[in-house]
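> Mind folding the following:
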Amino acid sequence: MAHPDLQNLQPGQLLARGTARLLFTYGFASLEELVPTRGLRVDVTGLGPKGDIWIIECKSSRADFQSDQKWEGYLPWCDRFFWAVDADFPVDLLPPDTGLIIGDAYGAEIIRMGPQDRLAPARRKNVIQTFATTAARRLHDLRDPDRATLRD
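Okay, the predicted model is just below:
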């Protein structure tokens, strides 16, 4: 039987959960749906113990992958880029010069390490600050869900 909290999640969200678990084993903190810049929304962003930034796009089907026109726009915002897919995904569709993670809601495994392209220091600082601010706001929202009314 599926975990009750998982029953309402979409396939991509289940992949994101398993990917976040994988990143945790590498010492990374992760956030789902981070916006590094206007017009981009990353499925999973990992912040490593040495400041590495990994971006992971979760694709649940061939159609999901083929409809994604923005993934190359994520490359300037990370040190490594990965696709996360399930075991039934046709991986031959994915560009061979990108990272590959295979997983499900309970875990994942890196099949192919994404090539490293180190961010410039100013860009890294920007992404880390966005990551930290987003994480802090989400934590505050959990602790004080009514705080949004303070802005009115």
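
> all contacts plus neighbour counts: C-alpha atoms, from now on.
OK.

> show me the contacts for the residue sitting nearest the centre point of the chain.
Geometric centre of the chain, nearest residue: Val44, 0.9 Å, by C-alpha atoms, centre = their mean. Neighbouring residues of Val44 by C-alpha atoms under 8 Å, 6 or more residues apart in numbering: 16, 19-20, 30-34, 55-58.

> What subset of those is buried?
By neighbour count, with 16 or more other C-alpha atoms under 10 Å, the contacts of Val44 hold 16, 19-20, 30-32, 34, 55-58 as buried.

> Let's see which of those residues end up in strands.
Assigned to strands by DSSP state E, the following of these qualify: 30-32, 34, 55-58.

> What ranges does the protein have for its helices?
Using DSSP state H, the helices of the chain run over 11-25, 62-66, 121-143.

> Another sequence for comparison is provided below:
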Amino acid sequence: MSKMIKPDLSAPVDGRQSERALEIQRGTGRLLRRHGFVSLPEVTLKSGRRADLLAINTKGEIWIVEIKSSLADFRADKKWPDYWDFCDRLFFATNQETPEEIFPEEAGLIIADAHGAEIIRDVEQRKLAAARRKALTLRFAQIAASRLHAIHDPGVPTHIEPAKL
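Below is the predicted model:
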């Protein structure tokens, strides 16, 4: 009888994020779960922008969370308004050390660490068009399934993801 090999279920790390950003991501993911969302990190959108976290709940509501681990990180990225075309709500997530007042009022604000997070400022929902919502929901499912498949079958190239939507 052959011995069963237990798959490595740890999350893949692509090396682009700092340790601080990964801690914010983890705590924010826990917050999203408490609010009934599941999330995927590093999702490329049709615009070519990459959402730090794309989250969806059972009602189909889609949130994007842009992680900023420092003042310099925030200042380096001014393209955040582009995310509004791909979500119902847009949030920044940061840590206690980053000044809250730098973040624009047009987006929500989450303060996080490796253990959890809190929504400090909520943001009004902007409804996505039905066709965009469907496309994003399908993309979310395809990416999640593709990543899960790569965990269970490590021989599959991990760079293969469905076409951008």
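
> Could you quantify their similarity as a TM-score?
After superposition, the two chains reach a TM-score (TM-score structural alignment, normalised by the length of the first structure) of 0.89; 144 aligned residues with a C-alpha RMSD of 1.9 Å.

> ok, back up a step: out of the helices of the first structure, the one nearest Tyr74 of the first structure is which?
Nearest to Tyr74 of the first structure among the helices of the first structure is helix 121-143 (11.7 Å), distances taken as C-alpha to C-alpha.

> Looking at the second structure, name the residue matched to Pro95 of the first structure.
In the second structure, the residue paired with Pro95 of the first structure according to TM-score structural alignment is Pro104.

> State the distance from Asp92 of the first structure to Arg124 of the first structure.
31 Å (C-alpha to C-alpha, to the nearest Å).

> Disregarding residues adjacent in the polypeptide, which is nearest to the aligned residue in the second structure for the residue nearest to the centre of the first structure?
Mapped onto the second structure by TM-score structural alignment, Val44 of the first structure lines up with Leu53. Using C-alpha to C-alpha, 6 or more residues apart in numbering and skipping residues adjacent in sequence, the residue nearest Leu53 of the second structure is Pro41, 4.4 Å away.

> Same check on Thr158 of the second structure?
Closest to Thr158 of the second structure by C-alpha to C-alpha, 6+ apart is Ala150, at 6.1 Å.

> Look at the equivalent of that neighbour over in the first structure and say how many residues are nearby.
Alignment note (TM-score structural alignment): Ala150 of the second structure maps to Asp141 of the first structure. For Asp141 of the first structure, the neighbour count with other C-alpha atoms under 10 Å is 13.

> quick revisit: let me know which of the helices of the first structure is tucked in deepest.
Counting by mean count of other C-alpha atoms under 10 Å, helix 11-25 has the highest mean neighbour count of the helices of the first structure, with a mean of 22.
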